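Novice: What follows is a predicted structure for the sequence shown.
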Amino acid sequence: MSDEGGAGEPLSDSQKREIAVWFLSNAPAGEIHYVAKDVRALLGDDAVYEAAAAEAFPEYNKAHLVPLELPDRSGDIIIATYGELDRNNYLDPRTAQVATIDHIKQTCTKLRPAADEELPSAYIEEFSNGSWRSIWTMDFNYELQFVDIKGKIQVDAHYFEEGNVQLDTNINCKDSTIMQGFSLV
């Protein structure tokens, strides 16, 4: 007999893992460890939790561009698909080094010089630099349940490539949307 209310068959380990991956992957920015603690306690099964964490943490770290301090304290590496060499190794183009990452602990465990084939080109220019600055404001009209979003993006880049190459750009953005499912507590 089927119970559509949800009190039927117990969930399989695979189903539990999928649900745990969803919760971990959708944790708010910077809060995955809090969610992980609760998910682990709710599962009560370390093997299922570890399988879910091994799947969710790398994707979460890349999606949130998590910065991790390099072991030699020379700076941070940003965990992103752009520098990913394999599941646990990421290129730091600034220092031409490869960082080995423990995704679950969110730490950089090892650093080594990048091999030539791991670099985007044989030569990394030290004089290249740039900045990205964004300012965003949100104006809430609670009475009409409407939000105005305004943003200003400034990007500056400077690079020497057989000459002086420079980019300076400013972009103004504006949008509006209707608030849904919003309540003041």
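Specialist: All right, it came through fine.
Novice: going forward, measure contacts and count neighbours with C-alpha atoms only.
Specialist: Noted.
Novice: what about the helices in this protein?
Specialist: 13-25, 32-43, 46-63 (DSSP state H).
Novice: of those, which approaches A115 most closely?
Specialist: Of all the helices of the chain, helix 46-63 sits nearest to A115, with 22.7 Å by C-alpha to C-alpha.
Novice: just the angle between the closest one and helix 13-25, please?
Specialist: On the basis of axes from the mean of the first three to the mean of the last three C-alpha atoms, to 10 degrees, helix 46-63 is oriented at 30 degrees to helix 13-25.
Novice: Report the buried residues of helix 46-63.
Specialist: Neighbour counts using 16 or more other C-alpha atoms under 10 Å place 48-49, 52-53, 55-62 of helix 46-63 among the buried residues.
Novice: likewise stretch 70-87?
Specialist: Within stretch 70-87, the residues scored as buried using 16+ other C-alpha under 10 Å are 70, 76-80, 83-84.
Novice: could you dump these to JSON lines with distance to D148?
Specialist: Converted to JSON lines, the buried residues of stretch 70-87 look like this (distance: C-alpha to C-alpha, whole Å):
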{"residue": "L70", "distance to D148": "39"}
{"residue": "D76", "distance to D148": "35"}
{"residue": "I77", "distance to D148": "34"}
{"residue": "I78", "distance to D148": "31"}
{"residue": "I79", "distance to D148": "32"}
{"residue": "A80", "distance to D148": "30"}
{"residue": "G83", "distance to D148": "35"}
{"residue": "E84", "distance to D148": "36"}
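Novice: structure B:
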Amino acid sequence: MPTTVDIASSFIEGAPPGELADVVADVKALTADDPSVISSIAPAFQRYNEQQLATVKLPGASQEVVISEFNKLDDGRYFDVESSTSFDFDHVTQKASNAQSYVLESKNEDLIKSLLKALGKHASEHYPSCSYGVYPTENDSAVAMVLVANRYSPNNFWNGRFRSVYQFPVSSSSTVTGKIQVDVHYYEDGNVALNTTKPISISIPSLSAESVISRIAAAERDYQEDLNRAFVQLADGAFKGLRRQLPITRQKVEWEKVGGYRLGQDISGGKGR
């Protein structure tokens, strides 16, 4: 039988984009009789932030950097290649602190930095607001590339996140593998979530950074076009069938006042009989 910690952890790991603080507040309210629950589910916060590619501004910096499994150090700190910085990260509050200078030690350092430059150009051309990173993987056998673009609009009751993660074995293969994930939450007078995952396997004709990122850009463009077509089909098909039709007045019915309507006159727009 699931424990309170198990249930609370599932809530945290299922938090929609940009809504972790809201979920934490709800968990605290539901477990008010046991204040230790939040500290007990620390692993869930870490998994969430690394899997969702949480972003954070470093102290004194303006650009946000990525939190992932690939840029985690042995002491629990994280590092950013572009700014040559390591830092502490609070997984509950999603705040960075204690930034220090960091020197990347990798036999693939030149490739990492050239990929980082090419990925930055791709990001600035195609995503209005995003964070990205390129890191060596364990044992330096491959290079990992990550990109995350967030769009939060809570005033309009929706939030969304685009994530892509790729790995490129530097010596044994000319194939980039990874996945693209899109998560959108819409919650005005309802609760609709879109969660998609697209596995990616791309053959690279040459090992140049420009060639790798060019193929990644093409894969992301193709997937976004597929999503756009799917959205159009949903809007014209299933969603249209679910949508409540407007009355003849072309105005929404104020259901909380429905008891005061005169059926013939107020709803239909005609004169009562």
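Specialist: Looks like it came in fine. What you see is a predicted model, and the numbers here were worked out from it, not measured in a lab.
Novice: Any idea what the TM-score is?
Specialist: The TM-score (TM-score structural alignment, normalised by the length of the first structure) is 0.62; 145 aligned residues with a C-alpha RMSD of 3.7 Å.
Novice: ok, P113 of the first structure to K150 of the first structure distance?
Specialist: Using C-alpha to C-alpha, to the nearest Å, we find P113 of the first structure at a distance of 43 Å from K150 of the first structure.
Novice: before we move on, what about A96 of the first structure?
Specialist: To K150 of the first structure, A96 of the first structure is 37 Å away according to C-alpha to C-alpha.
Novice: Of the two, which one has the most company?
Specialist: In this view A96 of the first structure and K150 are compared by other C-alpha atoms under 10 Å, and A96 has more residues nearby, 18 against 15.
Novice: residues contacting that one?
Specialist: 113-114, 119, 124 (C-alpha atoms under 8 Å, 6 or more residues apart in numbering).
Novice: Tell me the counterpart of A20 of the first structure in the second structure.
Specialist: Mapped onto the second structure by TM-score structural alignment, A20 of the first structure lines up with A8.
Novice: That match: how many residues sit nearby?
Specialist: Residues within reach of A8 of the second structure, counting by other C-alpha under 10 Å, total 24.
Novice: Repeat that for A99 of the first structure.
Specialist: Other residues near A99 of the first structure come to 29 when the count uses other C-alpha under 10 Å.
Novice: can you check the one 5 residues further on too?
Specialist: The burial metric for I104 of the first structure, expressed as a neighbour count using other C-alpha under 10 Å, is 18.
Novice: That one against E55, yeah?
Specialist: No - here I104 of the first structure lies out of contact with E55, judged by C-alpha atoms under 8 Å, at a distance of 9.7 Å.
Novice: Return the set of buried residues in the strand or helix carrying E225 of the second structure.
Specialist: Here E225 of the second structure sits within helix 209-236, counting by DSSP states H and E. Judged by neighbour count using 16+ other C-alpha under 10 Å, the buried positions of helix 209-236 of the second structure are 209-210, 212-213, 215-216, 219-220.
Novice: ok now do E126 of the first structure, which residues does it touch?
Specialist: R94 are the contacts of E126 of the first structure under C-alpha under 8 Å, 6+ apart.
Novice: same thing but 10 Å
Specialist: 94-95, 159-160 (C-alpha atoms under 10 Å, 6 or more residues apart in numbering).
Novice: Of the residues you listed, which pair is most distant in space?
Specialist: For those, the maximum inter-member distance is 17.3 Å, found between T95 and F160 (C-alpha to C-alpha).
Novice: Nearest residue to the middle of the first structure?
Specialist: By C-alpha atoms, centre = their mean, the first structure has its centre lying nearest to H64, at 1.7 Å.
Novice: What lines up with it in the second structure?
Specialist: By TM-score structural alignment, H64 of the first structure lines up with Q52 in the second structure.
Novice: thinking that match is in contact with F162, fair?
Specialist: Yes - in this structure, Q52 of the second structure is within contact of F162 by C-alpha atoms under 10 Å, at 9.4 Å.
Novice: any residues in contact with both of these two?
Specialist: Counting by C-alpha under 10 Å, 6+ apart, the shared contacts of Q52 of the second structure and F162 are 17, 148, 181, 183.
Novice: Quick check: the first one vs N150 of the second structure, distance?
Specialist: By that I understand P17 of the second structure. 8 Å.
Novice: Determine the residues that are contacts of both of the two.
Specialist: 54, 159-162, 183-184.
Novice: With secondary structure as new columns, can these be given to me in CSV?
Specialist: What follows is the shared contacts of P17 and N150 of the second structure, written out as CSV (DSSP: H, G, I helix; E, B strand; the rest coil):
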residue, secondary structure
A54, coil
N159, strand
G160, strand
R161, strand
F162, strand
D183, strand
V184, strand
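Novice: on that earlier part again, so what's the residue count around the closest residue in space to the residue nearest to the centre of the first structure that isn't next to it in sequence?
Specialist: Spatial nearest neighbour of H64 of the first structure, excluding adjacent residues (C-alpha to C-alpha, 6 or more residues apart in numbering): A29 at 6.6 Å. Other residues near A29 of the first structure come to 12 when the count uses other C-alpha under 10 Å.
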